[in-house]
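> can't give you the sequence, but here's the structure:
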């Protein structure tokens, strides 16, 4: 092939007048709202069923509010989550796994300070089997002695390892720095507390806390939503209780202040974790704040990533995200750096926070972040699993499918001035946080910056 008939990609991208301009982006297609039924059953269980027939599968999400004030609650809750699906009066662990496998199904339980979450999937034709195994566990879980002792011992080992990890340490220190002894701060129990948990304590916790009223079940897939709700109604009729699942107590507001240095002897890296108060997802200011956050550090083209990753090479990753509870929202900023550049990275983070709050983002920055937010939402809800998870996320805030479907329009309606106003939430004095690292190496650097409490 001669040069006259073959042109490289570089040559195709240029004209005699210079680089060939990129064509404008096409208008994004509007997301199609799936057929959805959202109702509350007689036992207090909220059920959301949505048709999404891309593949002959069904995705399941169950959220049970699972807060507890007792200091022993986190350890018992972890053991319960590990053993909930290990046996019932009708099925042992092998039978549960066999019944699920017959319909291509899985179920898994995890717990955090807010909720007990059960996720699963199966062939759409096997949905009743999936629900049967689930409701069997919810109503008749037996927590056999040998299963509890075995899972408890394995959990002790995993927690011991997890609590030695820098990211776990940083998260725990940030939680206690923000919220003190609030139950929300108790994310990882002590291994010694887990080792003391007995099967009877787990059974009692199940009786007291695994309750339908206030819980939410989401089913998304190749299903008939109306018929699915009736199936759930029939199959969960034996799951009932007088009380309601326990919601997390309201969180105190995050107050800006000094960053606290947490000593981790011999560390060669530092974990920087900062937080500020934001607004709930239901607040009318949230869409503008979402765009402002993306401009700051919410995606790879953000200012923070450009500064401390691309330009200065202080970190492989810098992020700014939101954390939501039903009536609250906070901003989280994180980066991991080498010890020798920790102070410099902190300085640059403060600089970018101040710059965003005082210098309004450009039209190009706002538009890029807006398109990313809209595209990300449409992409995340395009699959059955993504839609199920997003429906559960917004359901936990008292919202539903309509909120998801309307959010792209809210983002499109945000003005440049509204983003500039929202950016004022990022003034550096609104933030507090922790730096976890070797105080012997970091102390003098950070003392010179100010605004850091040393150990």
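Cool, got the structure. Keep in mind that this is a model prediction, so the values were computed, not measured.

> please count neighbours and contacts with C-alpha atoms only from this point.
Noted.

> quick one: terminal-to-terminal distance for stretch 49-58?
Start-to-end span of stretch 49-58 (CA to CA, to the nearest Å) is 10 Å.

> show residues contacting it.
Outside stretch 49-58, the residues that touch it by CA atoms under 8 Å, 6 or more residues apart in numbering are 34-38, 121-125, 127, 218-226, 228-229, 383-384.

> and those residues, which of them are buried?
34, 36-38, 121-124, 127, 218-226, 228-229, 383-384 (16 or more other CA atoms under 10 Å).

> and here's the other structure:
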């Protein structure tokens, strides 16, 4: 094509009468409309089974509340997650890996202060094998001495690296600032605690805490939701206990106010993390608050991104979003900045929070975020993996596929006035507290001059 006929992106996006309008969302078919079963097995395990036969695969998630108060619980839990799939009384590590490979399957485990979660994928034809392995793991995981020792050493190395990462340091500082000594704070165990974890402690934790009652299994894919329940009962019926999986104690409600500057000597970048209490998904105002968040900083065309990234270049990425823990919900603001832009970035972030309430979102902004929220929900649930992830997150608070099916209508009904009121009620600057992690010698003079910023102890 010659240069005379080449059109720029701007030219393509315009018509003779002005910018080419973004087409409205068409009618969408939501994955949650597909057939499903929401029931409980005889052992107390809640099951959400959804048919989504787009490909001959099955996605499986097991969500087990896994809170603990013992000082070594985070370390023992991490070792358990690393060694849960390394062998049982019937299968060693090689046998587990081989059987999963033969069915095109994969199974992994991870843990945090709230939950132990297993993620599995398999060809639909291999699901009986996957379920047999899963039942075997829950009832007979062996935690062999050699496997625990091997994974313990690997974990110590990973923790040592993780604790040098700025984002890990900032996350830990934010958690301590928000929740003090609450068990939810202990997301990354100390290496010295991991070093003293013994196999018998891991086995005892499995017996006491890897429990079906109070847990949830989500299974999505090329299945019959009605008949799969019998298969699950057969495969997992032996996993039983009278006890209930332990949930985290209620988190304290955030009151806003002070920002803590956490010294990190010699850092060339700063991590800005702010947080405020908000409403859970079950709240009648959640849809309006969700849309107010999108206007503020929840997607690329938001006010915060336009200000501190596009206009002023203070950061490469800025974002605000929700964090859900059990029945608690907060909204977080994240930005990483160069030292010389840190105070200005905090000032502009506070300014945008205030402007959101004082200069309400326009009708155009509201319609834009409405389409984004509905469209992104459709996209997020369009694949088996995405739908399984969404349902697992919802199941943690007792919700199910119905919430996904109904939420687009809730978003469609939100008015501009409701978004404006949500902005005023939930995004006022005084509601936000948080941390800045960086070189205090360089940052303190300007940050403390802004007000409501104090200097804390150095990051560990």
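Received, thanks. Here the structure is a predicted model, which means the values were calculated and not measured.

> drop the TM-score for these two in here.
Put the two chains on top of each other and the TM-score (TM-score structural alignment, normalised by the length of structure 1) is 0.97; 452 aligned residues with a CA RMSD of 1.5 Å.

> could you list which of the buried ones among the contacts of stretch 49-58 of structure 1 belong to helices?
127, 225-226, 228-229, 384 (DSSP state H).

> ok, the residues you listed vs residue 13 of structure 1, which is closest?
residue 384 (38.3 Å; CA to CA).

> residue 322 of structure 1: helix or strand, and which one exactly?
strand 318-325 (DSSP states H and E).

> give me the mean deviation of that strand from structure 2.
When structure 2 is superposed, strand 318-325 of structure 1 averages 0.7 Å from its matched positions, counting by mean CA distance after the TM-score superposition for structure 1.

> Provide the aligned range in structure 2 for that strand.
On structure 2, the counterpart of strand 318-325 of structure 1 by TM-score structural alignment is residues 318-325.

> mind listing what's buried in the matching stretch?
318-322, 324-325.

> ok, residues contacting that stretch?
Contacting residues not belonging to stretch 318-325 of structure 2 are listed as 114, 280, 293-294, 296-299, 304-305, 308-309, 329-336 [CA under 8 Å, 6+ apart].

> grab the most central residue of structure 1 for me.
residue 323 (7.3 Å; CA atoms, centre = their mean).

> wait, a strand at residue 368 of structure 1?
No - using DSSP: H, G, I helix; E, B strand; the rest coil, the assignment for residue 368 of structure 1 is helix, not a strand.

> aligned partner of it in structure 2?
Residue 368 of structure 1 maps onto residue 368 in structure 2, by TM-score structural alignment.

> if we can go back for a sec, measure the residue nearest to the centre of structure 1 to residue 204 of structure 1 for me?
Distance, residue 323 of structure 1 to residue 204 of structure 1, by CA to CA: 31 Å.

> and what of residue 90 of structure 1?
19 Å.

> mind checking the longest strand of structure 1?
Taking DSSP state E as the criterion, structure 1 has its longest strand at strand 328-338.

> whatever helix or strand comes next after that one - contacts with which helices or strands?
Next along the chain after strand 328-338 of structure 1, taking DSSP H and E as the criterion, comes helix 342-358. Applying 3 or more CA pairs under 8 Å, 6 or more residues apart in numbering; DSSP states H and E, we find helix 342-358 of structure 1 packed against helix 303-305, helix 439-449.

> which residues does residue 115 of structure 1 contact?
63-67.

> hang on, the earlier thing: and the angle for the longest strand of structure 1 with helix 342-358?
Orientation check (axes from the mean of the first three to the mean of the last three CA atoms, to 10 degrees): strand 328-338 of structure 1 against helix 342-358 gives 140 degrees.

> rewinding a little: list buried residues within the contacts of stretch 318-325 of structure 2.
114, 280, 293-294, 296-299, 304-305, 308-309, 329-336.

> report the separation between residue 408 of structure 1 and residue 446 of structure 1.
For residue 408 of structure 1, the distance to residue 446 of structure 1 - CA to CA - is 42 Å.

> what about residue 126 of structure 1, neighbour count?
19 (other CA atoms under 10 Å).

> now that residue 202 of structure 2 has come up, it's in contact with residue 77, right?
Yes - using CA atoms under 8 Å, residue 202 of structure 2 is in contact with residue 77, at 7.5 Å.

> separation between residue 429 of structure 1 and residue 269 of structure 1?
25 Å.

> show me where the stretch 101-250 of structure 2 has its strands.
106-111, 115-123, 216-221 (DSSP state E, counting those that start in this stretch).

> so which of those strands comes closest to residue 210 of structure 2?
strand 115-123 (8.2 Å).

> the closest one to strand 106-111, inter-axis angle?
Using the same axes, to 10 degrees, strand 115-123 of structure 2 lies at 170 degrees relative to strand 106-111.

> mean shift of strand 115-123 of structure 2 relative to structure 1?
With mean CA distance after the TM-score superposition for structure 1, strand 115-123 of structure 2 averages 0.3 Å from its match.

> equivalent range in structure 1 for that strand?
Under TM-score structural alignment, the match for strand 115-123 of structure 2 is residues 115-123.

> which of the contacts of residue 115 of structure 1 lies closest to residue 102 of structure 1?
Once CA to CA is applied, the member of the contacts of residue 115 of structure 1 that ends up nearest residue 102 of structure 1 is residue 63, at 25.0 Å.

> report the secondary structure state of the closest one.
strand.

> what sits against it?
By CA under 8 Å, 6+ apart, the neighbours of residue 63 of structure 1 are 115-118, 215-217, 392.

> let's see it at 10 Å
45-46, 109, 111, 114-119, 212, 214-218, 245, 392-393, 395-396 (CA atoms under 10 Å, 6 or more residues apart in numbering).

> now do residue 410 of structure 1
284, 286-288, 374, 403.

> now with 7 Å, please.
residue 287 (CA atoms under 7 Å, 6 or more residues apart in numbering).

> which one in structure 2 is aligned with it?
Per TM-score structural alignment, residue 410 of structure 1 is aligned with residue 410.

> how near is that match to residue 402 of structure 2?
Distance of residue 410 of structure 2 to residue 402 of structure 2, computed by CA to CA: 12 Å.
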